Structures are given as structure tokens and as C-alpha cells.
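[1] no sequence on this one, just coordinates:
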């Protein structure tokens, strides 16, 4: 999550691990460039905050709302960090965020839909 030119990550490194697990650091691409810029060139702009992970793998700061029971387990750390930091989660084309948008926002999670909130246009050619 980026707020005021800073990248907000968790102290435990789970978000960073997820970013790097899905990227090939030597290959071109927007995601690769993003993580490379912050982890190498702009490391001073990274702020790390604590999110508490429970023994069962859940996050203390993730909302315990019934409508979020089906929200992607691997995305819950991003939502918890949004609540703790007040920073929005930048989502490109993950439909789970759109499908649970109202419940997440009602629970204090801020979401910035980089590609807009119309799923039908995410992959449309212009």
C-alpha cells in the first residue's frame, strides 16, 4: 500500500513475501518494476507496521464480519494493514476485492481500484 509516497508493509514481511513470490525480479513488467523500485531504490520510503497474526493464521485486525468469511485468506493481511495504517489497498484486477467491497469498506478497509471498479472493462481492449 502506498500513502504519501511511502509503501506500507507489515513488520513480519508477509506482504513482501507475497509480492516477491508472484514476481520474477529479473523480468520486465509493471509489478516487477514497482517492487524493484521500492525494495532497492526507495527502501527509505518503506514504513513497516505491526499486524497481529493469531495462532490459527487469522489476523486480529481483519474484520470478523459474516459477509467476509469467504474473502480470500491470502488477501486478509492487506485488509488488516489498511485498517491499521489508514492507507488504501491498491487493487488492479482481483475480483474478490470488488465482490466484497461494501463489507470491506464498511469495516474500515480503504480500496483503490487501479483499473476501475467495472470488472467488465479490466481486460477490454480500448
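    That came through, no problem. Because the structure is predicted, anything quoted here is derived from the model rather than measured. Residues are numbered from 1 along each chain as shown.
[2] When you work out contacts or count neighbours from here on, use the C-alpha atoms and nothing else.
    Noted.
[3] Tell me, how many residues neighbour residue 111?
    19 (other Cα atoms under 10 Å).
[4] let me redo that: residue 106
    By other Cα under 10 Å, 11 other residues sit near residue 106.
[5] Repeat that for residue 102.
    12.
[6] Sticking with residue 47, tell me its helix or strand.
    According to DSSP states H and E, residue 47 maps onto strand 46-49.
[7] After that strand, which helix or strand is next? Please name it.
    Next in sequence after strand 46-49, counting helices and strands by DSSP H and E, comes helix 76-85.
[8] Quick one: list the elements packing against that next one.
    strand 6-10, helix 14-21, strand 46-49, strand 89-91 (3 or more Cα pairs under 8 Å, 6 or more residues apart in numbering; DSSP states H and E).
[9] I'd like those written out as JSON lines, with distance to residue 104 and mean neighbour count added.
    Converted to JSON lines, the helices and strands packed on helix 76-85 look like this (distance: least, Cα to Cα, whole Å; neighbours: other Cα atoms under 10 Å):
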{"stretch": "strand 6-10", "distance to residue 104": "18", "mean neighbour count": "20"}
{"stretch": "helix 14-21", "distance to residue 104": "18", "mean neighbour count": "13"}
{"stretch": "strand 46-49", "distance to residue 104": "20", "mean neighbour count": "16"}
{"stretch": "strand 89-91", "distance to residue 104": "11", "mean neighbour count": "19"}
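[10] Put this next to the first one:
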């Protein structure tokens, strides 16, 4: 499992982000969603994350820059995500599906992200 921490840009703001291949989906803290288009879910969606069950009632469209590359993702909104190993508040959790779609590969031994697989175009069949 790869986990890398970085700031990502959302508009004029920078948010502390955990890139976690152990998480399938992408999540944003409620404070981040205030700057994004959000949508009410038809019913609460329970999610187990970080040893806690969250009832997700909103999702959003996350448009951000990861190391200068544009990334768009569907994200679930949580009141709070939690803290990283150093106690720093996680504002965005980038999950495996988003990383796969955008060619983001965590390199834990270097505490880096490999963006060499970022798509120059999407080919649909």
C-alpha cells in the first residue's frame, strides 16, 4: 500500500492531501467542499474510514492541480478525514480510482509521486 502526502491546489487554496492506494474512493473535508460544486445524495451513504463510520450525505466535483497537472475527480464529502502520522490534518484523501484514472503512481520509498503516466489524451473504445 502506498501513501504519499502533498499539498494540492484547488483554485487559490492549497490543501494537505494524502494519496492512499488503500482507499478506493476520494474524499474531501467539508471545509474544502465549500469552494467546490456539491450535490446532495438521495440518502446517507455509510463509509468506514480510519476506524470510524461516516455517513456521507454530499459529494462534489474536485478540480485540482497535482504537481502542476490538472486532475478532476468525484469526491465524497466528510465532516473531517482525520490526521496523518505527524498529526497534520488531512484535507483531501486521494483514492486509488482517481490515481488510476490520472496515472498518478505513489513511490513510497522516495516519498514522491510518479506523474509520468499522466494521460495526454483519453482513448475510449
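    Great, that's in hand. Fair warning: this is a prediction, and the values are worked out from it, not measured in the lab.
[11] Mind checking the TM-score on these two?
    Here the TM-score for the pair of chains, by TM-score structural alignment, normalised by the length of structure 2, is 0.26; 66 aligned residues with a Cα RMSD of 5.5 Å.
[12] Could you report the distance from the closest residue to residue 113 of structure 2 other than its chain neighbours to residue 54 of structure 2?
    Counting by Cα to Cα, 6 or more residues apart in numbering, residue 106 is the residue found nearest to residue 113 of structure 2 once chain neighbours are left out, at 4.6 Å. Going from residue 106 of structure 2 to residue 54 of structure 2 by Cα to Cα, to the nearest Å gives 26 Å.
[13] So between those two, which is more surrounded?
    Remark: of residue 106 of structure 2 and residue 54, residue 106 carries more neighbours, 21 against 18, as counted by other Cα under 10 Å.
[14] returning to that earlier point: may I ask you to confirm that the residue nearest to residue 113 of structure 2 is in contact with residue 112?
    Yes. With contact defined as Cα atoms under 8 Å, residue 106 of structure 2 counts as touching residue 112 (6.2 Å).
[15] and for the two, which residues touch both?
    Residues touching both residue 106 of structure 2 and residue 112 (Cα atoms under 8 Å, 6 or more residues apart in numbering) are residue 4.
[16] circling back: out of the helices and strands packed on helix 76-85 of structure 1, which comes closest to residue 36 of structure 1?
    Residue 36 of structure 1 sits nearest to helix 14-21 of all these, at 9.6 Å, using Cα to Cα.
[17] Pretty sure residue 10 is one of the things residue 81 of structure 1 touches, is it not?
    Yes. Counting by Cα under 8 Å, residue 10 is a contact partner of residue 81 of structure 1 at 7.0 Å.
[18] how about the helices and strands packed on helix 76-85 of structure 1, which one is nearest residue 102 of structure 1?
    The closest of the helices and strands packed on helix 76-85 of structure 1 to residue 102 of structure 1 is strand 89-91. By Cα to Cα, the value is 14.1 Å.
[19] returning to that earlier point: what helix or strand is the residue nearest to residue 113 of structure 2 on?
    Counting by DSSP H and E, residue 106 of structure 2 is found in strand 105-107.
[20] mind checking the longest helix of structure 2?
    When structure 2 is parsed with DSSP state H, its longest helix is helix 96-101.
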